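>>> I'd like to go over a predicted model; first the sequence, then the structure.
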Amino acid sequence: MEPTIEGQESPGRKTQGTEPLQGASGLTSQEAARRLREQGPNEIRRAEARSPVRQFLAQFNSPMIWLLLGACILSGFIGELADAVAIGTIVFFNALVGFFQEYRAERAVLALRSMTAPRARVLRDGRSRLVPAAQVVSGDVLVLEAGDVVAADARLLEAHSLATNEAPLTGESTPVEKHAVPVAPEAPLAERHDCVFLGTAVTGGTGRAEVIATGMRTELGRIAHLLESAEESATPLQVRLAGVSRMLVFLCLGLVAVVFVLGLLHGQPWLVVLLSATSLAVAAVPEGLPAVVTIALAIGVQRMAGRNVLVRKLPAVETLGSASVICTDKTGTLTTGQMTVRELWGQDGPALLFAAAACCDAELGEEGRTGTGDPTEVALLLAAAERGIRREAIERERPRRAVLPFDSDRKRMSVLRADGVLYVKGAVDVLLPRCGSGTQGALSANEDMARRGLRVLAVATGHDTDEEELRLLGLVGLADPPRTDAIDAIAAARGAGVRTVMLTGDHPITAQAIAREMGILHAGEDPSLAVHARVTAEDKLKIVRDWKARGEVVAMTGDGVNDAPALREAHIGIAMGLTGTEVTREAADMILTDDRYSSIVAAVQEGRGIFENIRKTLVYLLAGNSGELALMLGASVAGLPAPLLPLHLLWINLVTDGLPALALVMDPTDKDVLEHPPRRLEEPMLGRSQWRAVLFTGALMATVGLTTFIWTYHSRGLESARSLTFLMVIFSELFRAFAARSQTRLFWEVGAFTNLRLLGVVGVSTVVQVAIHYFPATQTLFRLEPFSWRECALAMLLGLIPVSAVELSKLAHRFPRRAPALTD
C-alpha cells in the first residue's frame, strides 16, 4: 500500500460544492423525487398519542377510585354533602397529579426523530449535494466522513478506514470497523460490517454507501415498532392497592346488608335503616388513602432526587423497592463507557506508550483529560500523558514524514517520523509474524489478556516504510473499565436479594470476564442467567419478558436506542441521564442524573421504605375504621342508639385519619430495609400479621368505646354518652398513631423525635378536640356537652388503653413460647 505523504489531499476526502465526483453517480433528481413519493419521507413515524382528555379520564380507571366515587355518590344521596365534597375533592386532586405526571410518558417514539441527521450529503445527478435527511430515498449514495450522522441504512460501496459508533443500536462499547466486503444478510446486526445504520455516528475514515432502507424500514424504525409493541405493566403497588380496594368493596356491601337486616329486625323503618347502613359503608372507606399514597410517592421523589435519581412517574418510586431483578446495560452503566489502558506487557511503560502515541491520529483536549478521535487512540494518548508524554511534543520534535493508515484489511497503522523510525500498532496476529526477536511470551500474554476481556494491541518499530521487519516493543491491553462504585453496589443488591443481569453487545468472552470482575457472575453459577452477550433490541425485550413470566419484578437500565423497548416493557425503566439518548429518557420511568449503578441501589432502599410507610399507614387507617365500624355495629346488635353521629365519623376521619396518616407516611426509612429479600409480586398489600394488627387494634378500640358509651348512657344519658365516646375515640386514634410506626419495635425504640411532624399533629389535634367541647358554636354543631377537666383526663386514660395493649403485645411476641412438657 502506498503511504500517504503529509500535506497532500486525502483520497477519501469529501468534495465540497457541486463538483463532479469519481465513481457511482447516484440517482437523478427526477428519480429521487419519484421514489420519495412512493416511499414517503425518511422519518420515524410519530406514535399516536392519547389526547389530554383521554389521559385525564384514564386516571379514574382504578378500583380504589371507583370505590371512592361510589362513596361520594352515596354521601350525597344520604344528605352528607360535606363528606361528598371532601371525597370528591380528594379524587379530583389525585387524578390531576397523575395526569401531570404521565402527560409526557408516551413521547418515546417521537424522541427517535431527534436521532436522525437533519441533513445528508448524497450523490444526485453525479454531483455531491446536501439535502434534508427526510428526502433521502432508497438507491441514494451517501457520502460519509468523520463527524457525520448516518441518514439512513445503507450498504457500503467503498470504505477508507471507516468506523462508526453503533453503541446506541447494539451496545457495542468500541467503534465498529466498516468495509465494503459483503456480509451474509442473516448475520447479527453487530456483525454487519458492510452496512451503516440510521442514527449512528461516523467516528473516523470516509466512505460511500447505497441506501437500502429509510424511515420505519430501517433498524432504528424497527426499534420504534418494538417500542410501540412493548406493554407498560401495572406497578406492584397499583396491583396491591387494587386488591385492597376489591376487599373493601365486598366489606362495604356485606356491612350494608348486615346493618340493614339488623335494623329491620329491630322494627326500624326501612329507609332510615338503609340510610344508616349506607352512612356506615361510607365511613368504612379510607378516603384519605389515595392522598396518602400520592404524598408518600411525592416525598419519595424528593428523597430520590437527593440521591441522583429523577422520577418521571410517581408509582415508579415504590416499584423499584419491589424489584427482584435488575437487567442492566454494561457500557456507560456498569462501566465508564470510555476505553482505558488497563495493562502493559513488554518493554518499560514509557517507551511502549511513546511509540503508541507516535502512531495516533487522535488528539487530547487542553486539560488532558478528554480527547477527540478513535476511542482506542484517545485511551493510548491519555495513558501516555499520565507519564508526561504528549503527542503535541512528538509532532513538534519529530514531525511525520509518511503515514500508512489503518484499514480493516491491513489491521495496522504505521507512521514514519523525522527521526527515521517507523512506529507501528495493530492486531497481535498481524504484527507478531513481522517481528523477529522479542516475541517470546507474547502469544501467551495475548491469550491471557483476551481471556480476561481485554482488547490487545501490539506496538512495534521499524525503519523507513518497511512493515515486514519490525521489532516488537510490547502489548497494550485496553478495556472499558468497571465503575468502582458499581462493584460495591452490585454486592449490596445481591445482599438485598436483588439479582443483577448484564446485557451487552460485546463478545461473550469479554462479557463474562467483566461480569466476574464486577461480582455479577460467581463460580458455579449459570452464565446464561447472569450475562447476555451480543444482544439486540429484540433480545433485550425478550429477556425482560422472560423474567416477568417467572414472576419477578423487573427493572431495566440502559442508555442506547436499543434499550428503549425493554425499558418500556419492564416494570420500571431506568435511563442514564448523562450518556443516555433522548429516546431512553422518554421511555423510562426514572433517570439517573449521575449514571451510577449505586444510585439504583440507593433508590431501591428508598422505594422499600416508601412501601413500608404506605403499608403501616394503611394498617393505621383500616384499624381505625374497623374500630369505628365495630363500635357502631355492636351498638346496633345490642339495640342501642348510634354511639356516634355521621358528623362525628366525618370529623374523626379528618382529624385522626387524614393528618396523622400524612405524618406517618413521612417516617424516615429504616436502615435495615436492604437486609430483607424483595417482596414477591403475588404478595398482597397486607399479609396475615398486618390483618391481625388491624382486627386486634379495631377490636380493642371498639370494646373500650362501647363500654364507655354503655356506662355513660345509663348514668348520664345519650348526649353525654356520645360526647364522651366521641372524645375517647379521638384520643384513642391519635395516641395509636405512635404505636403504628412499627409493628415490632416499641414507641421509644423507634424514637419519639424521629418524626416531629407526628408529634406536632397529635399535639395540635388534641388541643383542637378538647376546644370544640367548650365553644358554644362547635357544641351546637357537633351536639356535644361540656366536660370537666377530670372527665377529659378520664377520656384520655381510656384512649390510652388500646395503644398500651398494642405495645404490650409487641413485648409478648419477643418471648419464645415454651413447648408443652413431655409426660410418660
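Cool, the structure landed.

>>> CA atoms for contacts and neighbours, from now on please.
Will do.

>>> how much space between Leu248 and Gly267?
According to CA to CA, to the nearest Å, Leu248 and Gly267 sit 28 Å apart.

>>> who's more crowded, these two?
Leu248 (20 against 9; other CA atoms under 10 Å).

>>> in terms of contact, does the more buried one touch Glu287 like I think?
No. The pair Leu248 / Glu287 is not scored as a contact, 11.4 Å apart, by CA atoms under 8 Å.

>>> mind checking which helix or strand the residue nearest to the spatial centre of the chain is in?
In the chain, the residue lying closest to the centroid (CA atoms, centre = their mean) is Ile574, at 2.9 Å. Using DSSP states H and E, Ile574 falls within strand 572-576.

>>> where exactly do the helices run in the stretch 651-800 of the chain?
Ranges of helices in the stretch 651-800 of the chain, per DSSP state H, counting those that start in this stretch, are 659-664, 688-716, 718-739, 747-750, 756-772, 776-782, 789-812.

>>> Grab the nearest non-local neighbour of Val637.
Leu262 (6.8 Å; CA to CA, 6 or more residues apart in numbering).

>>> And that neighbour, how far from Thr333?
Leu262 is 64 Å from Thr333, by CA to CA.

>>> For the two, indicate the residue with more neighbours.
Thr333 (25 against 18).

>>> now the more buried one: how far from Cys327?
11 Å.

>>> One more: Asn755?
Asn755 is 36 Å from Cys327, by CA to CA.

>>> between these two, who's got more neighbours?
Between Asn755 and Cys327, counted using other CA under 10 Å, the more crowded position is Cys327 (27 against 17).

>>> Now for the protein: which helix has the highest residue count?
As assigned by DSSP state H, the longest helix anywhere in the chain is helix 597-637.

>>> which ones are touching the closest residue in space to Gln743 that isn't next to it in sequence?
Once flanking residues are discounted, Gln743 sits nearest to Lys810: 7.3 Å by CA to CA, 6+ apart. Going by CA atoms under 8 Å, 6 or more residues apart in numbering, Lys810 touches 743-746.

>>> Second structure follows, compare the two:
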Amino acid sequence: MVLVINALIGTIQEGKAAGSLAALQTMIGHSAPVRRGGAVSVIDTRDIVVGDRVELESGMAVPADIRLSQTTMLRVDQSAFTGESIPVPKDDGATLLERTSPGDRTTMLLAGTMVAEGRGSGIVVATAGDTALGAIDASLRDAKATPPPLVVRLDRLARQISIAAIALIVPFAIVLLMQGRPGDQILLLAVALAVSAIPEGLSIAVTVALAAGTRRMAARNVIVRSLPAVEGLGACTIIASDKTGTLTRNILSAERVLLTDGQDIRRADWPAHANALAAIRYAAALCNEASTGPDGVAVGDTVDVALLGFADGGGIDLQALRAIVRVAALPYEPVRKFATVVVDTPQGRRLFAKGALETIQTMCRPIDAALTTRALAMAEAGYRIIAVAASDGSTAVDATAPGALVLLGWIGLIDPVRTEVPAAIALCAAAGVGVRMVTGDHPATALTIARGLGLAVRKDQVVTGTQMRELAGENLALSRMVLAGRVFARIEPVQKLEIVRILSASGELVAVTGDGVNDAPALQAAHIGVAMGLAGTDVARGAADLVLADDNFASIVAGIEEGRVTYANVRRIVIILLATGMAEIGMFLGAVAFGLPMPLTAVQLLWLNLVTNGAQDVMLGFGRGEGDELSQPPRRPDEPILDRSAIMLMIPPALVMTGFALFLVQALHRDGHPLAEIQNAVLLMTVLFQNVYVLCMRSERRSILREPILSNPWLLLGIAVAITLQLAAMFWPPLGSILGTGPVSGRTLWFCLGATVSTVVVTEATKRAVAGVRREHPVRSSA
C-alpha cells in the first residue's frame, strides 16, 4: 500500500512541477516590439537578446529583465512577484541603493510582470534562465516536495508490521518444526499468522477515508489536488501565509482619515462623524476619474476607485455629482504627483485637488506642523496617504499659487484585512497552529496588517528580505532570526523557499499559502502547498497540493479541522485492524501453546479481514469527528500512528477476544465437538467482537454511551452488511461450504453474545486510562 501511495505521490509531484513550469513559460508573452538599427519590429520573445531596446506600452507582458531608459507615466503590475496589489510607478532617473530589493527597483522591469499604464523603453539586461523569472523556474526544478505526514507515518507503520510479522512467523515455524509437526501444517499456520499480522483491508479503508475527507473539504472550499494532502493540512504546525488576497481583500480601500481639525477617524467610526467627513468626501468624489458601471461596480485607477467608495459610503449622491459641469481637469501623473478638477457649483467655481502629501501641502495655506507629523506617521504605518484640498471660492482658481487652496485632510488607503481572518487566526492559536505572514510588501504595511490580525505588534518581530540577505552564509544566525520572526516583508522567492526550509528543519510541519509566481517554489517544497483558486496564477495552482476555491484564510482553518478528522478516522481504522489481527494471532499462538485445535482456517481468516471486518473499517472513514478538533493541539511531527495511547487501545480488547476465543475452543473441544463446528463458532464470536469493538471505537475519547448512535450512519450500514454476510455464511449452503460454516447451537450463540459485552467494559476502561496519559504528556504548540 505504501509503495502504491509513494508512486502516486511521485507521479502527482512530477505532474505538478511540469504544469507549473509550463504555466511559467506563458507569463512572458509570445512577442514584443524591439528597436534594432533605428527601426521597431515585433519579434518572438525567444529571439530577444541582451542589449536589445524594448518598447513598452500599456497591457504588455514584460518579455525580459529590462533596465529603463525612458518612461512616461509608466506603472507596472508586480503583484505576481511581490504580492502588492497596487501598480508600481517606474522612473528611469531614480537613484537606488546597492541592496535594493527587486520589488523596490523602480528603474527595472522584471520578466513576467505587466505594464498597467503608460509607456517607456529600456535595455534588456537578462533573458530566459538569467531573469528573475528564470530563477523561479530553476527553484521549481530543484525544489524537492516534502512527503505528506500520513505517507511518512504509513511507511513507518508498514516497516514495523513487516519486521514484527517476520520476527513472529520465523521463530514460530522453527518451534513447530522442532515439535515434529508436519510441513504442510507448519506452512498453513505460517500463512494464517501472516494473514492475521498484515491488515489486507487497510489500503482500501485508508483510500476511502481520504476520499471522504476530500469531499468534506470541497464542501468547505478546499479543493484537494493530492489525496494524501487531505490529512497533511490537519497535521501542520505552522502556516506561512501570503498577505495579499489571503489575509487581506486584495483591493485598495480607504480605512482612515485625518482631518485638519485634528480628528483621526477610523473606518468603523465614520457613521458617527458623517458631518465632519462630508467636505473631504465631496472633494474625493469630484476629483476622481473612476466611474460606476451598469452593475454598480466602480472601475478605473485603484486609488480613484477607493476614493469613490469612500465618498459613496458617506451618502454622497454620486449621480448628482456627475451632473456638475467640469470646467477643466488635470489628471494625475507620477511626475506631477497631483490631480485637479475645476467645477461650477452653486457656490461658484471651485478647484479640488488630491495627490502626494508633500505636493498638495505646498499649494495650501500653512497648517500646524504637528498635523503633518501625524500624517507622515500614518504613511510610516503602511498607509498610502492621499492629501485632499479645495479652493474656498474666495480666491482665483490657481492651484500652482502657494496658499491658494485649503487643506481638507489626509485619507489613508490600505488593502484591508478580511473580516473573518482575525477569528480564523485565533482558532489556529487555539488549535496550536502558528501563523506567519510572508509578503513582498513594504515592512510598514506588513506590520500594520499584522497588528490588525494580532500576529505582531513590534517592529523587531518583522524580518525583511534585506536582513536575510545580510545573513546569507551565516546559517545559525539566519535560522534564529527566521524562527523568531512573525512577519516577513520584502521577501524574494528564493527567500520564501529558505524560510520554509528553515522552519521544516526545526521540526515544524509547514503549510504554505500563495497565489503568485513568487510563491511556486515554496508551495512545492512545503509539506502542504495551498494556492488561491480565484486570484492565484496557474503557476501557483500547479505547484500546490490544495487550492482554496474562495481565496479565504478561514477556509484553511476549515481544512485543518477536516484534515484532523480524516487522520483520526485513519488512525481508528489502523487500531481496529491491528487489534483484531493481534487477537487472531493470539488465538493461534494460544492454540499451539495449550495443545488445542486450530481456531480458524486460512479461508476464514481472509473472510474476517477482507469481508466482514472490511465492511466496517471502510465505513469508519466517513466519521465526522468529535467536534473539538480545533481545540486540540497538533500531533507531534515525529508521532507515529501507533503511539502509546493507540497501543493501549489495542492490547486489552485483543487479549479479551483471544481469551474468550480460546476458552470457547477448549470448551467445545473438551465436549467432543468436531473441528469444523469449533471453527464455525470461533468465527461467529470474532465477527461479533469486531462489530462491538468498532462501535466502541467511533471515538477514542468519548464513551460509547455518550456517542450519538447516528454520528456515523455509514458505519451502522457497514455493521449491518457485515452481520448479514456472516448470517449468509451460516445459513446459505453454497457460501457455507466454501468457508466451512453453518448454524450454531443456541447455547453457543448466547455465550458469544454475552462474551462481546466484555469488549465494551474493557474498551471503556482503556479510554479512561488513555485520557490520563494524555493529560500527563501534553503536545507542544507552535502558535
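Great, that's in hand. Model, not experiment: these values are computed from the prediction.

>>> where's the residue nearest to Gln743 of structure 1 relative to Glu606 of structure 1, distance?
From Lys810 of structure 1 to Glu606 of structure 1 the distance is 26 Å (CA to CA).

>>> who touches both of Thr333 and Cys327 of structure 1?
Joint contacts of Thr333 of structure 1 and Cys327 (CA under 8 Å, 6+ apart) are Thr557.

>>> Matching the residue nearest to Val637 of structure 1 against structure 2, which residue comes up?
Using TM-score structural alignment, the equivalent of Leu262 of structure 1 in structure 2 is Val175.

>>> Just the buried positions in the helix or strand where that match lies, please.
Using DSSP H and E, Val175 of structure 2 sits within helix 149-178. Applying a neighbour-count criterion of 16 or more other CA atoms under 10 Å, the buried positions in helix 149-178 of structure 2 are 149-155, 157-158, 165, 168-169, 172-173, 176.

>>> Quick check: the farthest pair among those residues?
Farthest-apart pair in those is Pro149 and Leu176; separation 40.6 Å (CA to CA).

>>> Do you have the strands of the stretch 251-400 of structure 2 handy? List them.
253-259, 264-266, 291-292, 298-299, 326-330, 338-345, 348-355, 384-390 (DSSP state E, counting those that start in this stretch).

>>> residues contacting the aligned partner of Ser599 of structure 1 in structure 2?
Ser599 of structure 1 maps onto Ser555 of structure 2 when the alignment is built from TM-score structural alignment. If you count contacts by CA under 8 Å, 6+ apart, Ser555 of structure 2 has them with 220-222, 548.

>>> if I read this right, Thr72 of structure 2 contacts Ser121, doesn't it?
No. Contact criterion CA under 8 Å: Thr72 of structure 2 and Ser121 do not qualify, at 9.3 Å.

>>> who's more crowded, these two?
Ser121 (22 against 18).

>>> And the more buried one, how far from Leu8 of structure 2?
48 Å.

>>> now Phe594 of structure 2
For Phe594 of structure 2 relative to Leu8 of structure 2 (CA to CA), the value is 46 Å.

>>> For the two, indicate the residue with more neighbours.
Using other CA under 10 Å as the criterion, Phe594 of structure 2 and Leu8 rank with Leu8 on top: 14 against 11.

>>> Quick one: the helices in the stretch 351-500 of structure 1, in order.
375-386, 391-397, 428-431, 442-451, 484-495.

>>> Check those helices for me and report the most buried one.
Stretch with highest mean neighbour count among these: helix 375-386 (a mean of 22; mean count of other CA atoms under 10 Å).

>>> quick revisit: can you check which part of structure 2 the strand holding Ile574 of structure 1 sits on?
So strand 572-576 of structure 1 sits over residues 528-532 in structure 2, by TM-score structural alignment.

>>> what do we get in structure 2 for Ala492 of structure 1?
Here Ala492 of structure 1 is matched to Leu427 in structure 2, going by TM-score structural alignment.

>>> residues contacting that match?
Counted by CA under 8 Å, 6+ apart, Leu427 of structure 2 has contacts 557, 630-631.

>>> again with Glu469 of structure 1
Counted by CA under 8 Å, 6+ apart, Glu469 of structure 1 has contacts 434-436, 462.

>>> Tell me, of those, which are also contacts in structure 2.
Among these, the ones still in contact in structure 2 (both residues aligned by TM-score structural alignment, their matches' CA atoms under 8 Å) are 434-436.

>>> Just give me the match in structure 1 for Ile48 of structure 2.
Using TM-score structural alignment, Ile48 of structure 2 pairs with Val136 in structure 1.

>>> Counting neighbours, what do you get for its match?
29.

>>> how close does it get to Thr214 of structure 1?
Counting by CA to CA, the gap from Val136 of structure 1 to Thr214 of structure 1 is 7 Å.

>>> how far away is the nearest residue to Cys360 of structure 1 once chain neighbours are set aside from Cys359 of structure 1?
Taking CA to CA, 6+ apart, and ignoring the residues beside it in sequence, Cys360 of structure 1 has Glu377 as its nearest neighbour in space, at 5.9 Å. Going from Glu377 of structure 1 to Cys359 of structure 1 by CA to CA gives 9 Å.

>>> Quick one: residues in contact with the helix or strand just after the strand holding Ile574 of structure 1.
As assigned by DSSP H and E, the chain's next helix or strand after strand 572-576 of structure 1 is helix 582-587. With CA under 8 Å, 6+ apart as the test, helix 582-587 of structure 1 has contacts from 104-109, 111-112, 114, 558-561, 563-565, 567-568, 573-577, 591.
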